[in-house]
Structures are given as structure tokens and as C-alpha cells.
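Enquirer: Below is the sequence, then the predicted model.
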Amino acid sequence: METIQHIISESEVNERLDKVISSLQEECSRSQVQQWIKEKKVTVNGKHEKANYRCVLNDQIYIEIPEPEVLDVQPENMDLDIYYEDADVLVVNKPKGMVVHPSHGHMTGTLVNGLMFHCKDLSGINGVLRPGIVHRIDKDTSGLLMVAKNDLAHEKLAQQLKDKTVTRKYYALVHGVIPHEVGTIDAPIGRDPDDRQRMAVVDNGKPAITHFSVIERLNNYTLVECQLETGRTHQIRVHMKYIGFPLVGDPKYGPKKTLSIGGQALHAGLLGFTHPRTNQYLEFEAPLPKEYEELLNQLRKI
């Protein structure tokens, strides 16, 4: 069991206890934190307080984080779209609507379930729920992902992501007509202080840089190519909303009146990296999914 100590700063004065703890533990939901408080795993100045306790300057908070529950992930036979595979690395084209790795509520039907059936040798660095997963894309984003088949490959691919040497290009359809041909969004991203389920551009966020260029303007929409320099959660979705051009179909960051396409119009179309063993640069391209192309054709006719 891990214990975390935190002293309330001036910026956190009068904030709810559960909100402060949630901001410290980005991987945990507010409801999970509230459960810890109910189970008396949190103390404030040695006393148990409620989730809605308003923090005071220099309050000393202790949090006992319980060991994660061991979950049983089962291999599943799936028709995976494998673009490349050798003894170290696998590149797969994930379909829209598929979750990358298991979690509570999504223990079956994920990419990891399929990968575990397809190959028995995945890196164990990220544990039982994320074997081989070096990076991920959202459930309703389609496109290319690299998967590590051993720990050496995992460490080297993760380092490339950290060093920003991985090439990642996405195709996004956004609301509005972008007037200029190219642009760069350099704005830090962190948890939305008003909604823990969302990310936002915030002053104390992690550095995030997205380069974009216009491919095609379609009536009141624009098709753009986005190249990631960093890989923050929901980065393209947050950044495009921030500059006033939210993604089409995005239920979390887009407008209420949008095209009904079952999630954001975002596709990871190009992925390039240096092979962890041979040091050869590899690059792969996956065309837009059929339903994405059909949507663009419909808009061209308007």
C-alpha cells in the first residue's frame, strides 16, 4: 500500500478535499477518491473528514492508496488489422469503437484481449492490464498503434516518445473554416478544474504542442492533418477546441449540434519510429476508414 503526504498550498485553500486529491492522482476518478475517503483511507491533520471538507492553508493530508485489484484478462480471437510484425514490434490499425486496454467495465473486446490471443509474447512493463501498450488512442479514434513484444522494445519505444522522435500524424475533421493553411498550437494541457472527466488548456498543465495544416475545406467544415510533438490525453481534441475549431462528432469537446458519427472524426493515419533492435526507421500509413471517406464525400456534395 502506497502512502502519499500533501500539504495544502494557498492555491488550494477552500477547495473540496476530494477535488484536491483527484488533482494529485490523475489516474483516479473523483468517485474513486470519494470511496477512499469513506473507507477512512484519508486523514486531514490526523482526523477523518468528509469529501466536501473545505481545505485550509497548511492542512496535512495523508492518503493510503490501496493496492490495485488484480484483474484477469483473457485472450480473445479477433480479426486484427496487423500492418507489421516481427519478434520485437507489432503495428496494428485499431478500428473506431475499440477500447485499447481493459479496465473496470471494459474487460472484454479490447485491443489487448485480441493481442494476447494473437501473440503470446508482449512486454510486461505496464502490467497485466496493458501488456505491450506503449501509447494509446481513444476508443472512438481509429488508426495506427505500435506494440512492444518484449521489455527491451518497450523501453526503447517509450524513450522515443519521450524524446519526441516518433512521427504521428492524424486526420481530423473540424467544425468551421480555418482561414490559414498551417498553424502550431502550443498550450499546456491538464485536468479541467470544473470537470474531472475532461482535459483542458490550463496554466499548470503539461506542455503540449500540436502542428496542423489544412487539407481541404468542405462547406462549414475543414479537414486538417495534425502532427503531434507531445502526446497528452485528448490533445488534438482539446487543442482544436481551444482555437475555436472543435472536432466533428466529439461528444466531450464538440458542440451539441454536430454530425452524428458515433464519436470524434479522428484517425491516426501515419506512424513512424526507429526499430528498437535494428535502428532502422520504419513508417506506416493507414488510409481513412470507409465511413470517414463516405462522410467527406457527402460533405463535398453540399
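Expert: Sure, I can see it.
Enquirer: can we go C-alpha only for contacts and neighbour counts from here?
Expert: Fine.
Enquirer: list the buried ones in stretch 283-291?
Expert: For stretch 283-291, the neighbour count (16 or more other CA atoms under 10 Å) marks Phe284, Ala286, Leu288 as buried.
Enquirer: From start to finish, how long is it in a straight line?
Expert: Start-to-end span of stretch 283-291 (CA to CA, to the nearest Å) is 24 Å.
Enquirer: Reformat the buried residues of stretch 283-291 into JSON lines and put secondary structure and distance to Lys164 next to each item.
Expert: Output for these, formatted as JSON lines (DSSP: H, G, I helix; E, B strand; the rest coil; distance: CA to CA, whole Å):
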{"residue": "Phe284", "secondary structure": "strand", "distance to Lys164": "17"}
{"residue": "Ala286", "secondary structure": "coil", "distance to Lys164": "21"}
{"residue": "Leu288", "secondary structure": "coil", "distance to Lys164": "24"}
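Enquirer: Reformat the residues you listed into CSV and put distance to Gly269 next to each item.
Expert: Below are these laid out as CSV (distance: CA to CA, whole Å):
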residue, distance to Gly269
Phe284, 8
Ala286, 5
Leu288, 7
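Enquirer: Pasting the second one now:
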Amino acid sequence: MENRIQLSFTVDKSLLLREAISQYGISKKALTSIKFEGGQIIVNGEEKTVRHILEKGDIVTIVFPKEKKSEGLIAEEMCFPILFEDEHLLVISKKSGMSTIPSREHPNGTLANGIAGYLEKNSSVSTVHIVTRLDKDTSGIVCIAKHRHAHHLMSEMQKAGSIFRTYEAIVHGSVEQDSFLIDAPIGRKDTSIIERRIDPEGKQAKTSVEVIKRFTVNGENLTHVRLKLFTGRTHQIRVHMMSVGHPLIGDDLYGGSLAIMPRQALHAKQLKLVHPFTKQALTIEDEYPMDIAAVLEKATIDK
């Protein structure tokens, strides 16, 4: 099968093959790709069409077409900590200062370039499907799907709100409430292609905030907070924390000071989901990077 991605399942009742395939989350687009781009649908070792009637106990194997690597994406050798990996998913830790995907102006040095190099080196037939992106200067967990079907299932899980991402940040000031919800729509700022703002006409955005610790560094009040996203808007955490008067330290785009850290103190700390294939509950965590750890260590001294 040329190391192509395969999905096998056993049916527990008589039904049309097309219906069984749909129940396993295979999209119409994927089914068309299987039919016309070199995939196969096999029942008990024999290739069948979607009109075939299955009987209880039949074993169905879906062989997905070989994926073409992304045109224009330059594969690069790069080191990054791997937090979880199997044949369907790859979860890694991204360092700050690295863009997630390339642009026309910066086609090299991004996480996607490194992932492409890693997959190529490990003889993978997949292209790069990034499920959870991070801003250039945000560190932490990034989830990558290893094939189109996994990406489709993960995208559906994101839409359903069943992928849970937890971030940690250090913000200016002493946050008074121990926990609260920010529910404020976000839109693009009229005068900038990068900056976002709270906008009544923008897209819904919800972030929960929980105080971990209040402390001081060099006489300045700061707060270590845990944040959970219910939506995934661009710069959501940064805009929301600025909107309540507590911008992230190091985030000069949204009112933060660079005096303590030269980049926004934001780290994607935890990812929780049910694996779309194995149905195993996964909780993946990432350690603090050195710069955030150093601030928290100094806070213990200065408190």
C-alpha cells in the first residue's frame, strides 16, 4: 500500500457501505478523493463500491490516496521537543520567535518548514496539516495532523469545542477577581492589518481567566494567570487581557512593557482531547520556557 494511510473497522450490523463510511467521519470530499485519486475501499479483502451492502462482522478498510507534499513549502532540518506522536497526530513544543507558517516574505525558518523536514526524514507520505497555530512570539504546544482525514476530524472537533487548550500568561497589575469570563467580540483594527481590537461588529470571542499567583518583580505588581479559550480568534488572549486593563508583559502591541520580558509572556501549556481514532483521552502538557520560568523564579524571590 506504499505506506498510505489506512483506516479499518468492523461493522456491527447490516448497512450500506456508503453509510458506514459516513459514520466514521469520512467527508464527501475525502470519498471523492479516494475514488478518483488512487484510494481504495476494501471489504473482507476485496475492493467494493460504496453501494455494496455490508453484513454484520464485515471488515472494511479504507486506503487513502497518497498525499502530495505542499507546493512551495521548503523542508528544513529543525529540532523541536516532541510531546506526543503516533501515525495520526504529532504534538510538539514551539519556541518563541518562530512563525508557525511561512509567508511570501519569509518562506524559511518557520515551524511548518521544520515539520515538513521531519516528516520527509521519517519517510512520511503526508503533507503538513497544522491544527492549532500560535503567534510568532507565543511559545508552547502545537498539534499537527499527519494526514488529511485526521485534519478533517480534528477540525470538526474544534468546531464542536471538544479540543481544550489552556494557556498561561504573566500580565501587568494585580488581577482582583480569582476567576472570570471575558466574552467580547474581536475584529481587525481599521488602521492595521495586524492589530485586533474589541469590536461589537467583530466575531464572538470567549476566554476564561483564573489567577494562579499575584506577585511583584522589581516593585511592579504582576499576575500569573491561566487562560482557557472557547474560541480561536487572532490575538484573542492578548486583546482580551488588554481590554480588562491587564496587558501581557512583553506585549508592546497591546500595551505591555518590554522592561521585564522582550516578548509576550504567553505559553500554550496544556492540550486536552479525545484521540479521534483510538478514542483515548489525551492530556498533553509543556514545560515553561526559560524566559517565563526566570520571571516566575524571580517573583518568588521578590514576593
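Expert: Looks like it came in fine. The shown structure was predicted, so the numbers you read here are calculated from the model rather than taken from an experiment.
Enquirer: tm score of chain vs chain?
Expert: Scored against TM-score structural alignment, normalised by the length of structure 1, the superposed chains reach a TM-score of 0.71; 226 aligned residues with a CA RMSD of 1.6 Å.
Enquirer: thinking again about what came up before, in terms of distance to Glu76 of structure 1, which of the buried residues of stretch 283-291 of structure 1 ranks first?
Expert: Each of the buried residues of stretch 283-291 of structure 1 was scored against Glu76 of structure 1 by CA to CA, and Ala286 proved nearest at 23.8 Å.
Enquirer: Next up, the contacts around that closest one.
Expert: Asn93, Gly143, Leu144, Ala268, Gly269, Leu270 (CA atoms under 8 Å, 6 or more residues apart in numbering).
Enquirer: How about Trp36 of structure 1?
Expert: Trp36 of structure 1 sits next to Val42, Ile65 when contact means CA under 8 Å, 6+ apart.
Enquirer: In space, not sequence, find me the middle residue of structure 1.
Expert: Centroid check for structure 1 by CA atoms, centre = their mean gives Thr233 as the closest residue, at 3.7 Å.
Enquirer: and that residue, what helix or strand is that in?
Expert: If you go by DSSP states H and E, Thr233 of structure 1 is not part of any helix or strand.
Enquirer: now swap in the one 3 residues further on and tell me
Expert: For Ile236 of structure 1, the host element (DSSP H and E) is helix 235-242.
Enquirer: Would you tell me which strand is longest in structure 2?
Expert: Longest among the strand segments of structure 2 by residue count, using DSSP state E, is strand 206-217.
Enquirer: where does the residue lying closest to the residue nearest to the centre of structure 1 once chain neighbours are set aside land in three-state SS?
Expert: Among residues not flanking Thr233 of structure 1 along the chain, Met199 sits closest, at 7.2 Å (CA to CA, 6 or more residues apart in numbering). With DSSP: H, G, I helix; E, B strand; the rest coil as the basis, Met199 of structure 1 sits in strand.
Enquirer: residue in structure 2 matching Met199 of structure 1?
Expert: By TM-score structural alignment, Met199 of structure 1 lines up with Arg196 in structure 2.
Enquirer: who's in contact with that match?
Expert: By CA under 8 Å, 6+ apart, Arg196 of structure 2 lies in contact with Ile186, Gly187, Arg188, Lys189, Thr234, His235, Val239.
Enquirer: Over to Leu223 of structure 1?
Expert: Leu223 of structure 1 neighbours (CA under 8 Å, 6+ apart): Tyr171, Ala172, Leu173, Val174, Val214, Ile215, Glu216, Arg217.
Enquirer: Sort out which of those residues are buried, if you could.
Expert: For those, buried by 16+ other CA under 10 Å: Tyr171, Ala172, Leu173, Val174, Val214, Glu216, Arg217.
Enquirer: if I read this right, Thr110 of structure 1 contacts His101, doesn't it?
Expert: Yes: between Thr110 of structure 1 and His101 there is a contact under CA atoms under 8 Å: 5.5 Å.
Enquirer: preserved in structure 2, out of the contacts of Ala286 of structure 1?
Expert: Of the contacts of Ala286 of structure 1, the ones still in contact in structure 2 (both residues aligned by TM-score structural alignment, their matches' CA atoms under 8 Å) are Asn93, Gly143, Leu144, Ala268, Gly269, Leu270.
Enquirer: For Leu296 of structure 1, state which of those is nearest.
Expert: Using CA to CA, those come closest to Leu296 of structure 1 at Gly269, 15.7 Å.
Enquirer: Now that closest one. Nearest residue, chain neighbours left out?
Expert: Ala286 (4.9 Å).
Enquirer: Give me the packing partners of the longest strand of structure 2, helices and strands only.
Expert: Counting contacts by 3 or more CA pairs under 8 Å, 6 or more residues apart in numbering; DSSP states H and E, strand 206-217 of structure 2 is packed against strand 179-183, strand 220-229, helix 236-243, helix 290-302.
Enquirer: from the chain's centre, how far out does it sit?
Expert: Relative to its chain's centre, strand 206-217 of structure 2 lies at 23 Å (CA atoms, centre = their mean, to the nearest Å).
Enquirer: orientation of that strand relative to strand 220-229 in degrees?
Expert: 160 degrees (axes from the mean of the first three to the mean of the last three CA atoms, to 10 degrees).
Enquirer: Do a quick rundown of the helices in structure 1.
Expert: 17-24, 30-38, 111-118, 151-162, 235-242, 290-300 (DSSP state H).
Enquirer: hey, which of these is tucked in deepest?
Expert: Scoring the helices of structure 1 by mean neighbour count under mean count of other CA atoms under 10 Å gives helix 235-242 as the most buried, with a mean of 22.
Enquirer: Turn the kept ones among the contacts of Ala286 of structure 1 into JSON lines, columns for neighbour count and distance to Ile61 of structure 1.
Expert: Listed next are the kept ones among the contacts of Ala286 of structure 1 as JSON lines, based on neighbours: other CA atoms under 10 Å; distance: CA to CA, whole Å:
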{"residue": "Asn93", "neighbour count": "22", "distance to Ile61 of structure 1": "44"}
{"residue": "Gly143", "neighbour count": "27", "distance to Ile61 of structure 1": "42"}
{"residue": "Leu144", "neighbour count": "28", "distance to Ile61 of structure 1": "42"}
{"residue": "Ala268", "neighbour count": "25", "distance to Ile61 of structure 1": "41"}
{"residue": "Gly269", "neighbour count": "22", "distance to Ile61 of structure 1": "45"}
{"residue": "Leu270", "neighbour count": "19", "distance to Ile61 of structure 1": "45"}
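Enquirer: Of the residues you listed, just say which sits nearest to Arg300 of structure 1.
Expert: Relative to Arg300 of structure 1, and with distances defined as CA to CA, the nearest of the kept ones among the contacts of Ala286 of structure 1 is Gly269, at 20.9 Å.
Enquirer: OK, contacts around the counterpart of Gly190 of structure 1 in structure 2?
Expert: If you follow Gly190 of structure 1 across to structure 2 using TM-score structural alignment, you land on Gly187. The contact partners of Gly187 of structure 2, taken as CA under 8 Å, 6+ apart, are Arg196, Arg197, Ile198, Asp199, Glu201, Gly202, Lys203.
Enquirer: Thanks again, I'm all set now.
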